[in-house]
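>>> take this sequence and fold it.
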Amino acid sequence: MRRTPRCIPGRLAISRAASQNEVVEAQAPTEPTVFYGGNSYTESEWAAAVRSGRIADAQPVASSSERNVPDIGEIMAFSGPAPERINGRLAMLGFVAAVAAELVSGKGVLSQWAQEPTLITVTFVLFAAGSLAPLFNNADKGQSLGPFTPAAELINGRAAMIGFAALIGIEALKGSALF
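Modelled structure (predicted):
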């Protein structure tokens, strides 16, 4: 079986079977090419090889469009799955952390932020990234775990957003920590 050289269409290449002095003009492939096991196949040759059993363990690799992998625009769209989920999770984290730190230190949310902005920002970024990762892998199926359901998470997230905004508003009007 004579092997054809792998090359960029329109460029000159030296065939492995050709002698050192013979130069072969590469032809542009007419079909997409599949590279497997050191060989190259056209789509029709690949399908025939898989059907015949010569390539028994081969599993065609789906492209990102065939796997239906969402892009960042779809995930972060106004009606997408990420904005309310991430904001709700961050509000739940922020509200609980702010109230707990306020009870311990007696300082308001804004003074807590002023004292340690880096740690708070890094924590929020990590939580947001942790919320996005399953969405990019299509792994977030909205499954329930006992009382922890997607609907309960949205309700708790909305309540935490309102609570956190109210906490900041009350502290701003009062001029000191709430507790």
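>>> contacts and neighbour counts: CA atoms only from here.
Fine.
>>> and the helix or strand that contains Ile86, how far out from the chain middle?
Assessed by DSSP states H and E, Ile86 sits inside helix 82-105. Helix 82-105 sits 23 Å away from the centroid of its parent chain (Cα atoms, centre = their mean, to the nearest Å).
>>> following up with a second sequence; could you model it the same way so I can compare the two?
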Amino acid sequence: MSAFTVAARTTVAARATVASSANRRSVRAAAEPEQKSSGGEVFFTDKNGDGQRATPEEYEAAKAAGNTYQASTVTGDLPEWAAGATADSDISLSLGDAFAFAQVPAATNFVASGPELMNGRLAMIGFVAALGCEIATGETVGQQVAQSPVGVAVVTMLIVGGTLISYCSNTKPPAAGPFNQQKELLNGRAAMVGMASLLAFEAVKGVALF
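Predicted coordinates for the structure are as follows:
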């Protein structure tokens, strides 16, 4: 057998191998599902805090239906603590809405009116601080406020101001583990009752509870 014949057969075999590999790749590519380009995808969280993957059109439809929180094209699922950090909503509330005692505004993301939310947060901080100070020093709430009026005023303004900012911007607070809006509302109401009872006791008795 001549060298030319061997070379020719080798060339034909090589071409057949290349063609066979190409055919297998084509069949495999046809069998595989089409993959979306990452540039045409939007990752966001729905109102349940679940991560979603959608086309821009599907995301816009979900946003129009009010079923979205913060969108992210950088990463996939947002962490649970950040799911409700920013709402995809153009609805904001006025100071009048935030200070309305009568009812919770229909468009708000909160489960309580602004005054109840602010009073509850103030009561939770104040009740714990007042009891702790009474146990440590034996002073009544009135004596504690008289000794540090500036500190009490600053803490009050920070709590009220922070609540107003989030309430007026309609930013839904994220759940922190088992603590959600409903539990905050319940704890705030309990703290308001406890603070009122403490003040009433001291007003009648004229002494600290502890």
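>>> care to give me the TM-score?
The TM-score (TM-score structural alignment, normalised by the length of structure 1) is 0.60; 113 aligned residues with a Cα RMSD of 1.5 Å.
>>> ok, back up a step: mean shift between the helix holding Ile86 of structure 1 and structure 2?
Once the two are superposed, helix 82-105 of structure 1 sits an average of 0.6 Å from its aligned residues in structure 2 (mean Cα distance after the TM-score superposition for structure 1).
>>> which strands or helices does that helix pack on?
Where contact means 3 or more Cα pairs under 8 Å, 6 or more residues apart in numbering; DSSP states H and E, helix 82-105 of structure 1 is packed against helix 109-115, helix 117-136, helix 150-174.
>>> quick one, which of the ones you listed is nearest to Pro83 of structure 1?
The closest of these to Pro83 of structure 1 is helix 117-136. By Cα to Cα, the value is 9.7 Å.
>>> what stretch of structure 2 does the closest one fall on?
The alignment of helix 117-136 of structure 1 onto structure 2 (TM-score structural alignment) spans residues 149-168.
>>> likewise stretch 146-162 of structure 1?
So stretch 146-162 of structure 1 sits over residues 177-193 in structure 2, by TM-score structural alignment.
>>> about what we covered before: and the helices and strands packed on helix 82-105 of structure 1 as a markdown table, adding distance to Ala48 of structure 1 and mean neighbour count?
Output for these, formatted as a markdown table (distance: least, Cα to Cα, whole Å; neighbours: other Cα atoms under 10 Å):
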| stretch | distance to Ala48 of structure 1 | mean neighbour count |
| --- | --- | --- |
| helix 109-115 | 64 | 15 |
| helix 117-136 | 34 | 14 |
| helix 150-174 | 46 | 16 |
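>>> same list, those, but as a markdown table with distance to Glu84 of structure 1 please.
As requested, those are exported to a markdown table (distance: least, Cα to Cα, whole Å):
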| stretch | distance to Glu84 of structure 1 |
| --- | --- |
| helix 109-115 | 22 |
| helix 117-136 | 11 |
| helix 150-174 | 8 |
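>>> minimum distance to Glu74 of structure 1: which of these has it?
Closest among these, once you apply Cα to Cα, is helix 117-136, at 10.1 Å.
>>> how big is the offset of the closest one relative to structure 2?
Helix 117-136 of structure 1 sits 1.0 Å off on average (mean Cα distance after the TM-score superposition for structure 1).
>>> can you name every helix or strand that that helix contacts?
Looks like helix 117-136 of structure 1 contacts helix 82-105 (3+ Cα pairs under 8 Å, 6+ apart).
>>> give me the contacts around the helix it packs on.
Residues from elsewhere that reach helix 82-105 of structure 1 (Cα atoms under 8 Å, 6 or more residues apart in numbering): 75-77, 107-109, 112, 124, 127-128, 131-132, 135, 153-154, 156-158, 160-161, 163-164, 177-179.
>>> mind redoing it with 7 Å?
75-76, 108-109, 124, 128, 131-132, 154, 157-158, 160-161, 164, 179 (Cα atoms under 7 Å, 6 or more residues apart in numbering).
>>> same thing with stretch 108-119 of structure 1?
Ala98, Glu102, Ile168, Glu171, Ser176, Ala177, Leu178.
>>> and the two most separated of those residues?
Spatial extent of those (Cα to Cα) is set by the pair Ala98 and Ser176 at 13.5 Å.
>>> more neighbours: which of these two?
Ala98 (21 against 15; other Cα atoms under 10 Å).
>>> which residue lines up with the more buried one in structure 2?
Aligned partner of Ala98 of structure 1 by TM-score structural alignment: Ala130.
>>> separation between its match and Ala64 of structure 2?
Taking Cα to Cα, to the nearest Å as the measure, Ala130 of structure 2 falls 47 Å from Ala64 of structure 2.
>>> also Pro173 of structure 2?
21 Å.
>>> neighbour count for these two, which is higher?
Under the criterion of other Cα under 10 Å, the comparison of Pro173 of structure 2 against Ala64 puts Pro173 first, with 19 against 12.
>>> mind checking how far that one is from Leu185 of structure 2?
Counting by Cα to Cα, the separation of Pro173 of structure 2 from Leu185 of structure 2 is 12 Å.
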